[in-house]
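>>> turn this into a structure:
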Amino acid sequence: MSGLILLGVVVQLVAVAAAWFQVLSDVDDGGVFDNNTQNWGHALHSVVGGMVIPLLAVVLLVISFFAGVPHGVRYALFVFGAVVLQVVLAFASYSVPGLGALHGLNALAVAGLAENAMRKARVADRAPAAVA
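Here you go, the predicted model:
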């Protein structure tokens, strides 16, 4: 599950970069950038970041209670917290655009935390079973 969150962050980065380069290209071609401007990259970024990744973070947190990964709940909580912060920063950035920089930076934190959770789960999966 944490691997899917990591993949989602990568999709987010690709989508937002493609979206803004499309806007720049459209403006260079005489287009206008305003409140009605929307393209596939912005739409994908909104769907993946606003629904898919938060849902995956909730599922990861629920699964962590049953997975038997040492400190797995802690890792899942870190990922979940970073995802919640990411959504808050996204909405707050509309009012305070400078927070958009923190939104971008926090995306890297979400990716790192998800990768760490994935690594810990893989290590736990390879560990020999404890004798009862």
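>>> C-alpha from now on. contacts and neighbour counts both.
Fine.
>>> which stretches in the chain count as strands?
In the chain, no strands are found when defined by DSSP state E.
>>> please enumerate the helices of the chain.
Assigned by DSSP state H, the helices in the chain fall at 2-28, 40-47, 53-64, 72-95, 99-126.
>>> format those helices as CSV; extra columns: mean neighbour count.
Below are these laid out as CSV (neighbours: other Cα atoms under 10 Å):
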stretch, mean neighbour count
helix 2-28, 17
helix 40-47, 17
helix 53-64, 20
helix 72-95, 19
helix 99-126, 18
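>>> mind putting the ones you listed into JSON lines with distance to D34?
Below are the helices of the chain laid out as JSON lines (distance: least, Cα to Cα, whole Å):
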{"stretch": "helix 2-28", "distance to D34": "10"}
{"stretch": "helix 40-47", "distance to D34": "13"}
{"stretch": "helix 53-64", "distance to D34": "27"}
{"stretch": "helix 72-95", "distance to D34": "14"}
{"stretch": "helix 99-126", "distance to D34": "18"}
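>>> N39 is in contact with V16, correct?
No. Using Cα atoms under 8 Å, V16 is not in contact with N39, being 10.1 Å away.
>>> I have a second one here; can you model it like the first so I can compare?
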Amino acid sequence: MRSVYRVLAYLVALEVVIQAAAVAFAVSGLTNWIENGGVLDAAVMQSETIAFNGVIGFIVHGLNGQIIVPLIALLLLISSFFAKIPGGVLWAGLVFLTVVVQVFLGMFAGGIPELGILHGIGALALFAFAVVAARRAEAATSGLEPRASRGTADVA
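I've put the predicted structure just below:
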């Protein structure tokens, strides 16, 4: 079960990379389209006929962020109860909570653009939490505890 936990944690981190790449592709494509004469206004957004190189990035970012990432995070949290990794439930819980916050930030950022800043910061936090969770699983599997939980200090 520790391997499942580790793989799921690394998958969350990978999904953050995919999310960043998808939105960067979308924004780059949209910028190029506008610079070449495309016009983006409410009518175009509501018509759902907008077509530019990169539009798929917005679709991937939205679907991935609202379905795939939450599902993986939920599976990580569930697996954490069985994996018996020191601190594993805590880190999986942080991953899951961060994903929930990210989903809400993404949903409401259209109405409150400043939330986009928090959404970007949240992505970095999610990546870090997922990597820490995965590394704790690796340490538990190899029989090593992470340094912070050993209760000893480094002496130079």
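>>> what's the TM-score here?
Once superposed, the chains reach a TM-score of 0.93 (TM-score structural alignment, normalised by the length of the first structure), with 128 aligned residues with a Cα RMSD of 1.2 Å.
>>> just give me the match in the first structure for V101 of the second structure.
Aligned counterpart of V101 of the second structure in the first structure: L85 (TM-score structural alignment).
>>> for K84 of the second structure, that is, sorry about that
Here K84 of the second structure is matched to G68 in the first structure, going by TM-score structural alignment.
>>> what about that match, neighbour count?
By other Cα atoms under 10 Å, the residues close to G68 of the first structure number 13.
>>> against P128 of the first structure, how distant is it?
Going from G68 of the first structure to P128 of the first structure by Cα to Cα, to the nearest Å gives 13 Å.
>>> for the closest residue to A109 of the second structure other than its chain neighbours, give its distance to V103 of the second structure.
The shortest distance from A109 of the second structure to any non-neighbouring residue, by Cα to Cα, 6 or more residues apart in numbering, is to L115 (5.0 Å). L115 of the second structure sits 11 Å away from V103 of the second structure, taking Cα to Cα as the criterion.
>>> repeat that for V44 of the second structure.
Counting by Cα to Cα, the separation of V44 of the second structure from V103 of the second structure is 25 Å.
>>> swap in F58 of the second structure?
From F58 of the second structure to V103 of the second structure the distance is 14 Å (Cα to Cα).
>>> just give me the match in the first structure for A73 of the second structure.
Structural alignment (TM-score structural alignment) places A73 of the second structure against A57 in the first structure.
>>> report the contact partners of its match.
A57 of the first structure is in contact with S2, I5, A76, V79, F80, V83, counting by Cα atoms under 8 Å, 6 or more residues apart in numbering.
>>> wait, which of those residues is closest to G112 of the first structure?
Within the contacts of A57 of the first structure, proximity to G112 of the first structure (Cα to Cα) peaks at V79, which comes in at 8.9 Å.
>>> the closest one: what's it in contact with?
Shown in contact with V79 of the first structure (Cα under 8 Å, 6+ apart): A57, V110, L113, A114, A117.
>>> overlap between those residues and the second structure?
Of those, the ones still in contact in the second structure (both residues aligned by TM-score structural alignment, their matches' Cα atoms under 8 Å) are A57, V110, L113, A114.
>>> which pair of the residues you listed spans the longest distance?
Taking Cα to Cα, no two of these sit farther apart than A57 and L113, at 11.3 Å.
>>> show me what A134 of the second structure aligns to in the first structure.
Residue pairing (TM-score structural alignment): A134 of the second structure is matched to M118 of the first structure.
>>> quick check, that match in contact with L4.
No. At 9.5 Å, M118 of the first structure does not count as touching L4 under the criterion of Cα under 8 Å.
>>> next, show the common contact partners of those two.
By Cα under 8 Å, 6+ apart, no residue touches both M118 of the first structure and L4.
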